[in-house]
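Participant: After the sequence you'll find the predicted model.
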Amino acid sequence: MKIKCLLVDDEPPALDLMTAYIERVGDLEIVGRCNNAIEAFGFMQKTKVDLLFLDIQMPKMTGLDLIRSLNDRPKIIIITAYREFAADGFDLDVLDYIVKPVSFERFLKAIGKFNQYNMLRQVEAQEKGPDAFEKAYMYFKVNKQVRKVFLKDIIYIESVKDYVKIVTTDKPLITYQRLSYMEEKLPENKFLRIHKSYIIAIDRISGYNNDLINIDGHELPLGRSYKQGFLKVVNV
């Protein structure tokens, strides 16, 4: 399902830049572009918006005033030339605050925060519905593309210096990320760290001994400091 995005800025070049960035990310869809906050308010009364990209300083009504006027708020990323409103923005629970000019890398970081939020919602829903994990996913920047990876397809994750290799049922992907970040974000009832360099999918464990764990035919080392936690998971 596409993430429905609304862009609000009184500067056409800023709208065009964000449009170009969004079109490079497959799961994002622009449902509207507005030149001021009043127009955006009316648009959101009629159209569902998942993610709002919002400028602050606009004529007639500021972006912050727009946020305050919304009863049912989408997730919001503020994009502005003014640093001094950051505290006000975060007090209003915005997802991210970006100061212009916006690079594509900084844009991707903001989208990553939205994906983290979505993933947490999916994991919470998993506790209420058995099929939620089948639909849960994360985005990763691989080379110059943003790739969508379903959590159910991950076999294991390996730390490679400043990168991680995500081995999936399709093919391995390498992305700039820390293993500790992955450990924090992945659902703990589905994934387990077994070594300083490895996280595995618990459901894919096919065998083990004192030193090695077999994961779908891959033999991975079991770290001494992680052994007790592993044995608790496999109920030994």
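Facilitator: That came through fine. Numbering: from 1, shown residues only.

Participant: CA atoms for contacts and neighbours, from now on please.
Facilitator: Noted.

Participant: Spatially, what comes nearest to the residue nearest the centre of the chain if we skip its sequence neighbours?
Facilitator: Nearest to the geometric centre of the chain sits Asn115, at 2.2 Å (CA atoms, centre = their mean). The shortest distance from Asn115 to any non-neighbouring residue, by CA to CA, 6 or more residues apart in numbering, is to Met138 (6.4 Å).

Participant: how much space is there between the one you found and Pro101?
Facilitator: Distance of Met138 to Pro101, computed by CA to CA, to the nearest Å: 27 Å.

Participant: let's bring in a second one:
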Amino acid sequence: MNQWNCLIVDDEPIALEIVENYCKQLSNLNVVGLCKNALEAREALQLHHVDILFIDINMPVLSGLAFIKTLKKMPQVIFTTAYKEYAVDAFDLAACDYLLKPFSLERFIVAVDKAVEKLLPTQALASTTREDKNEDFTFLKAEGKLYKVFFNEVLYVEASGNYTRIVTAQQTFLPAITLSATAEMLPNHLFLQAHRSFLINKSKITHLEGNRVFIGAIELPIGSNYKERFLEDLGL
């Protein structure tokens, strides 16, 4: 079984203790440090390899959100906070999950599983050669041409009959494949289904409002049958 190093950052001693105890319940987690603020966390990250970072948002000197923005190499980040209103900002920073205090051990395990799911492909990629393709891009045939499309450049995907509109910031592709076939070639940890006709790159989401999700000025619907799962996948 893989062992994952964890760092816990919170200015509340009780919160630190709770997350540490939860980590002890999972044999694949190894706590390498407990920090009371972001500056202590910065030092810990320089001393230890950290796979999963559990961090509060409201802390003295430097908030959890501000601290994450300073990191060049990010571990899998799980925010632990009592404030729901920071969720969109957290996911805009590509956070793995967002735990609202007080959270249960069951909800904690769900968050850890999400982090481990993202860590495993990274570890596998590091041990293989560059010949292993399709880790971060795919090739699409559209309009008689073959395009190389990087997953992290795709904003959203929209069903259009037997075609699919794949929209990036630079251009739109219209391959002759269905939305379900497109979903199979996209990394499911990054692309979430918000509507029967839309897959959305969660790292591009800027905010949510009612039954709408926004990518900058782009407004997309959240289907009533998909809303609960969509919000759950965002950690809300």
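Facilitator: Sure, I can see it. As the structure is a computational prediction, the values presented were derived from the model and not from experiment.

Participant: Spell out which helix or strand contains the residue nearest to Asn115 of structure 1, please.
Facilitator: Met138 of structure 1 belongs to strand 137-142 when assigned by DSSP states H and E.

Participant: which residues of structure 2 does that strand align to?
Facilitator: Alignment note (TM-score structural alignment): strand 137-142 of structure 1 is unmatched in structure 2.

Participant: what packs against that strand?
Facilitator: If you count contacts as 3 or more CA pairs under 8 Å, 6 or more residues apart in numbering; DSSP states H and E, strand 137-142 of structure 1 packs onto helix 104-126, strand 145-150, strand 173-176.

Participant: From the contact counts, what lies against the longest one?
Facilitator: The helices and strands touching helix 104-126 of structure 1, judged by 3+ CA pairs under 8 Å, 6+ apart, are strand 96-99, helix 132-135, strand 137-142.

Participant: Mean neighbour count, the ones you listed: which tops it?
Facilitator: Among those, ranked by average contacts under mean count of other CA atoms under 10 Å, first place goes to strand 96-99 (a mean of 20).

Participant: And it, what does it pack against?
Facilitator: If you count contacts as 3+ CA pairs under 8 Å, 6+ apart, strand 96-99 of structure 1 packs onto strand 75-80, helix 86-91, helix 104-126.

Participant: Superpose on structure 2 and give me the mean offset of that strand.
Facilitator: Compared with structure 2 after the fit, strand 96-99 of structure 1 shows a mean deviation of 0.6 Å (mean CA distance after the TM-score superposition for structure 1).

Participant: Mind listing residues that contact that strand?
Facilitator: The contact list for strand 96-99 of structure 1 (CA atoms under 8 Å, 6 or more residues apart in numbering) reads 76-83, 86, 89-90, 106, 110, 113.

Participant: what do you get for stretch 16-25 of structure 2?
Facilitator: 8-10, 29-31, 34, 105, 108.

Participant: Kindly report the same for stretch 44-62 of structure 2.
Facilitator: Stretch 44-62 of structure 2 is contacted from outside by 4-11, 32-33, 37-39, 63-65, 75-81, 115, 119, using CA under 8 Å, 6+ apart.

Participant: wait, what's in contact with Thr81 of structure 2?
Facilitator: 56-58, 98-101.

Participant: So what does it match up with in structure 1?
Facilitator: So, by TM-score structural alignment, Thr81 of structure 2 is matched to Thr80.

Participant: Distance of its match relative to Met58 of structure 1?
Facilitator: 10 Å.

Participant: State the distance from the residue nearest to Asn115 of structure 1 to Ile111 of structure 1.
Facilitator: Per CA to CA, Met138 of structure 1 is found 11 Å from Ile111 of structure 1.

Participant: again, but for Lys2 of structure 1
Facilitator: 13 Å.

Participant: between the two, which one's more packed in?
Facilitator: Each of Lys2 of structure 1 and Ile111 has its neighbours counted (other CA atoms under 10 Å); Ile111 has more, 20 against 10.

Participant: what's the matching residue for that one over in structure 2?
Facilitator: Match for Ile111 of structure 1 (TM-score structural alignment): Val112.

Participant: sorry, back to before: which residues touch the strand holding Met138 of structure 1?
Facilitator: So strand 137-142 of structure 1 is contacted by 112, 115-116, 119, 146-151, 173-176 (CA under 8 Å, 6+ apart).

Participant: Got a quick ChimeraX command for the buried subset of these?
Facilitator: Of those, the buried ones go into a single ChimeraX selection, burial set by 16 or more other CA atoms under 10 Å:
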select :112,115,116,119,146,147,149,151,173,174,175
